[in-house]
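Student: This is the structure alone, sequence omitted:
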């Protein structure tokens, strides 16, 4: 079982790295490493075993529209395992991509973190919400059958949400095993956990959670943005975001953790405490209509009164900005519309803009509005928008 899990994780990371190389048109391992470092992404050095006499296997990953079928094809070709090298040769329609992951070749920063964090740093390129089980099984939520939902302990599923089977009592479990719910760009999704708590995930986000909570606590992990409605049941509820944590007992709040260094939390109702793990900084209490901006590098935390509607507008299908930097709006457009943008001048990122955008508005209409408001221009060049004066 352990070898199977290691094998599955290795396949997962290999596929994710290949997706990144193809999506960002990276030519070799050097460019991949630079991209990972630039985006502050950590990669665990994981060993994948190859056939004894061969160092690599050529696999047609992208000849099939269904990437999961390609992964299954890869699994049938790999029989033996080594401990010191991962070398995967992947043939695509356009070219052969060579991935070489060995100890020290790609920097690794996860050696002291929990095993469950191995896949957190990389969000794979997907087109619909996906669940990765603790055993490494991939399930596309747009395709799973009734039998599969029963197997996953899901009581209800639609195109926009899933609900886990409600458990009125805590479970005496020895070890928490976390699922990963991954939301692609251009998509929002809602999950109701086994305790009845509701979490709405914004585009490009990831949530880790167990099928069952232990008797003493409820804990989830977030990357991206989510709106929480936590059901009160006596056990503390903790949201972990990298090295910070938010502790609640029954409340509604929004967390924006897209950035690597800052975490923004807005409290709608109730009370929450925010702290940095393994730090001497005391927990800071947030009150309704307050925003906490926590810098993970310095430990500095700013708490201010805000109009919370601006920060939770995405849950009702809107993007709102009030004298915010243009860079923030462009980042949101990238996540929601799935389009790439590039600034010709970094000074353009600081242009201030106020706007309210319905997420159903066609991108070209949104860009036309921004051009008029911010006095800038968008030039479409090879599927990427260049932003100029």
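Tutor: It's in. All figures in this text were calculated on a predicted structure; none of them were measured in a lab.

Student: CA only for contacts and neighbour counts going forward, please
Tutor: Will do.

Student: just checking, what packs against the longest helix seen in the chain?
Tutor: When the chain is parsed with DSSP state H, its longest helix is helix 2-23. Applying 3 or more Cα pairs under 8 Å, 6 or more residues apart in numbering; DSSP states H and E, we find helix 2-23 packed against strand 96-101.

Student: which parts of the strand it packs on are buried?
Tutor: Of the residues in strand 96-101, 97-101 count as buried by neighbour count, 16 or more other Cα atoms under 10 Å.

Student: how close does residue 312 sit to residue 366?
Tutor: Per Cα to Cα, to the nearest Å, residue 312 is found 20 Å from residue 366.

Student: With neighbour numbers in mind, choose between these two.
Tutor: Neighbours of residue 312 and residue 366, each counted by other Cα atoms under 10 Å, are more numerous for residue 312; the result is 21 against 14.

Student: ok now do that one, which residues does it touch?
Tutor: Residue 312 is in contact with 227, 254, counting by Cα atoms under 8 Å, 6 or more residues apart in numbering.

Student: can you confirm it is in a helix?
Tutor: Yes. Applying DSSP: H, G, I helix; E, B strand; the rest coil, one finds residue 312 inside a helix.

Student: and the gap between residue 75 and residue 138?
Tutor: Residue 75 is 14 Å from residue 138, by Cα to Cα.

Student: Then residue 128?
Tutor: To residue 138, residue 128 is 12 Å away according to Cα to Cα.

Student: Of those two, which one has the most company?
Tutor: Comparing residue 128 with residue 138 by neighbour count (other Cα under 10 Å), the higher total belongs to residue 128, at 18 against 15.

Student: just the strands in the stretch 201-350 of the chain please.
Tutor: Secondary structure of the stretch 201-350 of the chain (DSSP state E, counting those that start in this stretch): strands at 205-210, 218-229, 237-241, 244-248, 252-257, 262-269, 272-276, 284-286, 290-295, 301-305, 318-325, 340-343.

Student: Dump those strands into TSV; add distance to residue 19 and mean neighbour count as well.
Tutor: Supplementary listing: the strands of the stretch 201-350 of the chain in TSV, determined by distance: least, Cα to Cα, whole Å; neighbours: other Cα atoms under 10 Å:
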stretch	distance to residue 19	mean neighbour count
strand 205-210	17	23
strand 218-229	19	22
strand 237-241	25	21
strand 244-248	29	20
strand 252-257	23	23
strand 262-269	27	22
strand 272-276	33	21
strand 284-286	39	17
strand 290-295	30	20
strand 301-305	36	14
strand 318-325	28	16
strand 340-343	16	17
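
Student: Same list (the ones you listed) but as TSV, adding distance to residue 171.
Tutor: Shown next, in TSV, are those (distance: least, Cα to Cα, whole Å):
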stretch	distance to residue 171
strand 205-210	11
strand 218-229	11
strand 237-241	15
strand 244-248	20
strand 252-257	25
strand 262-269	28
strand 272-276	25
strand 284-286	29
strand 290-295	33
strand 301-305	36
strand 318-325	39
strand 340-343	45
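
Student: here's the one I want to compare it with:
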């Protein structure tokens, strides 16, 4: 207990130092060796505003509330004392709000509300909510209870019949392709792939989001989507290409990839090559391709069952939460979509707890009505 009290006192002292630094206009003196503090805390002027408005704020209570409501801080390259300070700042000026809901269910029941399924080339549907072992066109399809279906080449076959894995909103699923490549699909995603790859190409089509661990081969592995194509030989990367989203992204963890982006009216497209730690982001309406360094751990947090957002608009956050729990989201005021925040919380906490944390971080309110989440002030 003394250790916790010491950390609270340390956080209070850091908060005092930050306020003093901001008052004097010397933000850099707070953490001269930590460029990440700016990203963790946010806009200095906004933080200063909050501090001045809440001089009598109970930082000890705020820190206890934050720690009890969320998991321990993620693996950011920031010293503990600054994370503790940020925990206090997150709660400044925000009253606790009991989320109104007509449903009390939480956890994995919400996440796994629907089952993934396969569609084979003859139109047959294979339910993946049960164990499956199926010999089909020279391929053995095996589905266990571990949330993963695998394609194993059982014999030489000229057939490369197309298959489709559909992962509805509210669930996730993993797939092992016949070449050993592993694919983890996020909620509301679809992957079209051949039962076996031939010797000339390895091509799949993605709608949604997936994390790929591509088996190395001299045959290129190509992921196609409506606006972005990725070509690799063997690597790990995350790709997001949901129809209707304003952006499509590819984030590279290891190896090297070539990314080509295009719109229906732009047949030439734009191409870039990524090295580890870079993300290609294609803005569809503007037809602009941007490449930036990113926190790859945050970008693939969903594969660890975690929501992790840094300075992300609430509209984007709620789109992801809606897909993950198969819920519709409606904003009373479109301006609320532009509010930015950062949170990190395990997805199996359930949407009730996640929305409580979002309220703490933004002051925005949420109400569940049927299958719809209403967002309002």
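Tutor: That came in fine, so what should we check first? All values reported here derive from a predicted model rather than from experimental measurement.

Student: Superposed, what's their TM-score?
Tutor: Superposed pair, TM-score by TM-score structural alignment, normalised by the length of structure 2: 0.65. Supporting alignment: 261 aligned residues with a Cα RMSD of 2.3 Å.

Student: The spatially most central residue of structure 2 and residue 308 of structure 2: what is the separation?
Tutor: Nearest residue to the geometric centre of structure 2 (Cα atoms, centre = their mean): residue 302, 4.5 Å. Using Cα to Cα, residue 302 of structure 2 is found at 8 Å from residue 308 of structure 2.

Student: Need the overlap of contacts for these two.
Tutor: In terms of Cα under 8 Å, 6+ apart, residue 302 of structure 2 and residue 308 are not both contacted by any residue.

Student: Which of the residues in the longest helix of structure 1 are classified as buried?
Tutor: Of the residues in helix 2-23 of structure 1, 6-22 count as buried by neighbour count, 16+ other Cα under 10 Å.

Student: Can you list the residue ranges for helices in structure 1?
Tutor: Under the criterion DSSP H, helices of structure 1 are mapped to 2-23, 29-38, 67-77, 146-151, 308-312, 326-337, 363-374.

Student: which bit of structure 2 covers the last one?
Tutor: Going back to what we said before, that points to helix 363-374 of structure 1. Under TM-score structural alignment, the match for helix 363-374 of structure 1 in structure 2 covers residues 351-362.

Student: and the longest helix belonging to structure 2, what does it pack onto?
Tutor: Taking DSSP H as the criterion, structure 2 has its longest helix at helix 2-24. Helix 2-24 of structure 2 sits against helix 44-53, helix 59-69, helix 80-91, with contacts defined as 3+ Cα pairs under 8 Å, 6+ apart.

Student: Show me what the last one is packed against.
Tutor: Under the contact definition 3+ Cα pairs under 8 Å, 6+ apart, helix 80-91 of structure 2 sits against helix 2-24, helix 36-41, helix 59-69, helix 351-362.

Student: so that helix corresponds to what in structure 1?
Tutor: Aligned using TM-score structural alignment, helix 80-91 of structure 2 spans no residues in structure 1.

Student: Show me what the helix or strand just after that helix is in contact with.
Tutor: Where DSSP states H and E defines the elements, the next helix or strand beyond helix 80-91 of structure 2 is helix 108-111. By Cα under 8 Å, 6+ apart, the residues outside helix 108-111 of structure 2 that reach it are 170-171, 324-325, 347-348, 350-351.

Student: Correct me if wrong: residue 96 of structure 1 contacts residue 88.
Tutor: No. In this structure residue 96 of structure 1 lies outside contact range of residue 88 using Cα atoms under 8 Å: 10.5 Å.

Student: so how many other residues sit close to whichever residue in structure 2 pairs up with residue 201 of structure 1?
Tutor: Using TM-score structural alignment, the equivalent of residue 201 of structure 1 in structure 2 is residue 185. Using other Cα under 10 Å, residue 185 of structure 2 has 28 neighbouring residues.

Student: Under the alignment, what does the residue nearest to the centre of structure 2 map to in structure 1?
Tutor: Residue 302 of structure 2 maps onto residue 314 in structure 1, by TM-score structural alignment.

Student: tell me the contacts of that match?
Tutor: Contacts of residue 314 of structure 1 (Cα under 8 Å, 6+ apart): 202, 320.

Student: same question, the one 5 residues further on
Tutor: Under the criterion of Cα under 8 Å, 6+ apart, the contact list for residue 319 of structure 1 reads 310, 313, 355-359.

Student: Across to structure 2, which of those hold up?
Tutor: Contacts conserved in structure 2 for the contacts of residue 319 of structure 1, using both residues aligned by TM-score structural alignment, their matches' Cα atoms under 8 Å: 313, 355-359.

Student: which among those gets closest to residue 372 of structure 1?
Tutor: Lowest distance from residue 372 of structure 1 to these (Cα to Cα) belongs to residue 355, with 11.6 Å.

Student: Residue 216 of structure 2 maps to what in structure 1?
Tutor: Applying TM-score structural alignment, one finds that residue 216 of structure 2 aligns to residue 232 in structure 1.

Student: Its match - nearest residue in space that isn't next to it in sequence?
Tutor: residue 250 (4.4 Å; Cα to Cα, 6 or more residues apart in numbering).

Student: residues near the equivalent of the one you found over in structure 2, how many?
Tutor: Taking TM-score structural alignment, the alignment pairs residue 250 of structure 1 with residue 234 from structure 2. Per other Cα under 10 Å, the neighbour tally for residue 234 of structure 2 reads 21.

Student: Residue 234 of structure 2 against residue 215, yeah?
Tutor: Yes. Between residue 234 of structure 2 and residue 215 there is a contact at 5.3 Å, judged by Cα under 8 Å.

Student: For stretch 238-250 of structure 1, give me every contacting residue.
Tutor: Residues outside stretch 238-250 of structure 1 that contact it (Cα under 8 Å, 6+ apart): 217-223, 229-237, 257, 270-278, 296.

Student: From one end of it to the other, what's the distance?
Tutor: One end of stretch 238-250 of structure 1 sits 11 Å from the other (Cα to Cα).

Student: Distance from the chain centre to that stretch, please.
Tutor: 16 Å (Cα atoms, centre = their mean, to the nearest Å).

Student: try stretch 219-237 of structure 2
Tutor: 20 Å.

Student: repeat for stretch 214-232 of structure 1
Tutor: The chain centre lies 15 Å from the centre of stretch 214-232 of structure 1; the measure is Cα atoms, centre = their mean.

Student: what do you get for stretch 222-239 of structure 1?
Tutor: 17 Å.

Student: That'll do, ta.
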